[in-house]
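S.K.: Sequence first, predicted model second:
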Amino acid sequence: MKKLLLFDFDDVDVHRLISSGAGLNETFRTLHPDPAAFSADEDKWITQYRQVYTAHGQPLIKSYPGAKEILEHLKASNIAVAIISNKGVSAVKTALENNGLFDCLPAEFIIGDNTPGAMRKPHPGSFEDVLVPLLIARGVQVEPKDVLVVGDTVADLKFAGNIGCRACWCRYGYGDKKECQDLKPAFTVDSLVEIKAIIMDQ
């Protein structure tokens, strides 16, 4: 018989972990009332979570309004777009497919926590060691000053700072508002549609 464990989490703690870009391992270990017990069955916890997430979480994911419009605009304008996520690549690809966005960027430009060489944001490794070589291989020369990181969390904004580029903070997302504001992003938007004007002005 399978057992279901129920824990009472503090919403503030959960929100803080999401905003920080913490991975599943760190999140579960932090929230579990007995971290040692979690560590003993870490792989089982992660596997079970991913199964539940695929079955019940993915169908609930909806893209923000304007996502398709901005991605199609960038593609038509021949502006390189990449997704660097702390989630697994398969989860990101499934979410894109379910929302009709998968064809808006090259699949190889979707970088996640199981991509060889990738590092969790805000570490710059996923950009410097994975994305930049992929772009160069396609004949695209990239300088940090020409890059705009669009994100909603502290991890995203610190990631932008660590690679030396500008950040656009989406304040409607999961990020802690005060922490994100204190990082002084170059741009702040309340919808994805606003990003189009930022890009056209550059």
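M.R.: That came through, no problem.
S.K.: only C-alpha atoms for contact and neighbour calcs from this point on.
M.R.: Will do.
S.K.: Tell me which residue lies nearest the centroid of the chain.
M.R.: S85 (3.3 Å; Cα atoms, centre = their mean).
S.K.: Neighbours of the nearest residue to that residue once chain neighbours are set aside, how many?
M.R.: In space, and not counting its chain neighbours, S85 is closest to G112: 4.9 Å by Cα to Cα, 6 or more residues apart in numbering. Look at G112: counted by other Cα atoms under 10 Å, it has 24 neighbours.
S.K.: right, and the residue nearest to the centre of the chain touches N114 too?
M.R.: No: checked against Cα atoms under 8 Å, the pair S85 and N114 is beyond contact range at 10.1 Å.
S.K.: Can you show me the strands along the protein?
M.R.: 83-84, 110-111, 148-151, 166-170, 187-189 (DSSP state E).
S.K.: And those strands: which comes nearest D43?
M.R.: Taking Cα to Cα as the criterion, D43 comes closest to strand 110-111 out of the strands of the chain, the separation being 21.8 Å.
S.K.: Which strands or helices does the closest one pack on?
M.R.: If contacts are counted by 3 or more Cα pairs under 8 Å, 6 or more residues apart in numbering; DSSP states H and E, strand 110-111 sits against strand 83-84, helix 89-98.
S.K.: got another, please set it beside the one above:
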Amino acid sequence: MKLVLFDCDGTLVDSAGLIHETMRRTFVQFSKPEPDVADTKAIIGLTLDIAIARMQGKEHADEEAVAMMAYYKSLFSIVRQDLDFREPLFPGIRALIEEIGPREDLLIGAVTGKSRRGLNLVMETHGFDRYFVVGRTADDCPSKPHPAMVTECCDETGMKPADTLVIGDAVYDMQMAKAAGAKAIGVSWGYASVDELHRAGADAVVHHPREILAHIG
């Protein structure tokens, strides 16, 4: 039995456009310079208040970052209603989840910097809620790369970190996995480079969802 934990943004769904547009409008509302897309992609995966602080060169979230986070959350669903800012699955993800979802030797979960509401929306939109049995979000745990998202999923399912794979596109995912004692599998179709994933501790980097099957076994 293995536990397979997927990051969401940049791994399952391509949400960069949606996140960046919401972030851009948030920064404008608070009279901040509009961020570049690259700046937004660099923080995807972090808890939102910390992400906003990092985009302004701050190490920790202050009161302004918390206020900006609240505004971002209030705006997110409005931006998402625009057809140009949906969160489509990356090619090959649906086939992978539908293949491994029914397997009796696997448990599947999510570890994401999204809110619980955001994760539930993705799961329901794409019909994955019947396969994902566990999940931790920014509402539940400290921000990545803290290992709590992984260790709490392990505790809930009765699995050991050594029998757990964390699959993600960000350096924070790799660092979180290694801190928890889990195997870290990077994906190249997300928002970090292959070199960045390796430097962050990835045990392997895959270039198509089907390649994940070889690491699951």
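M.R.: Nice, thanks for sending it over. What you are looking at is a predicted structure, and each value in this text was computed from that prediction instead of being measured.
S.K.: that older thread, my read: the residue nearest to S85 of structure 1 touches G88, true?
M.R.: Yes: using Cα under 8 Å, G112 of structure 1 is in contact with G88, at 4.9 Å.
S.K.: Was I right to think K62 of structure 1 contacts N99?
M.R.: Yes: K62 of structure 1 lies in contact with N99 (Cα under 8 Å); the separation is 6.6 Å.
S.K.: ok, these two, which is more surrounded?
M.R.: A direct count of neighbours by other Cα under 10 Å for K62 of structure 1 and N99 places N99 higher, at 16 against 11.
S.K.: could you pull out the helices for structure 1?
M.R.: 11-20, 24-31, 35-40, 42-52, 67-76, 89-98, 125, 132-137, 154-163, 177-182, 194-201 (DSSP state H).
S.K.: right, and those helices - which one's nearest K145 of structure 1?
M.R.: That would be helix 154-163 among these, by Cα to Cα, at 9.3 Å.
S.K.: List the contacts of the aligned residue in structure 1 for A177 of structure 2.
M.R.: Matched by TM-score structural alignment, A177 of structure 2 corresponds to A160 in structure 1. Contact analysis of A160 of structure 1 by Cα atoms under 8 Å, 6 or more residues apart in numbering lists P122, L148, V149, R166, A167.
S.K.: Could you check how far A160 of structure 1 is from V149 of structure 1?
M.R.: Distance, A160 of structure 1 to V149 of structure 1, by Cα to Cα, to the nearest Å: 6 Å.
S.K.: joint contacts of the two?
M.R.: R166, A167.
S.K.: count of residues packed around the aligned partner of G113 of structure 2 in structure 1?
M.R.: Superposed on structure 1 with TM-score structural alignment, G113 of structure 2 falls opposite N86. Close neighbours of N86 of structure 1, defined as other Cα under 10 Å, add up to 23.
S.K.: Would you check that N86 of structure 1 makes contact with R120?
M.R.: Yes: using Cα under 8 Å, N86 of structure 1 is in contact with R120, at 5.6 Å.
S.K.: Touching both of these two, which residues are there?
M.R.: By Cα under 8 Å, 6+ apart, the residues touching both N86 of structure 1 and R120 are G21, G23, D113.
S.K.: Looking at structure 2, name the residue that lies furthest from the middle.
M.R.: S31 (27.9 Å).
S.K.: What's the separation between that one and I19 of structure 2?
M.R.: As judged by Cα to Cα, S31 of structure 2 and I19 of structure 2 stand 18 Å apart.
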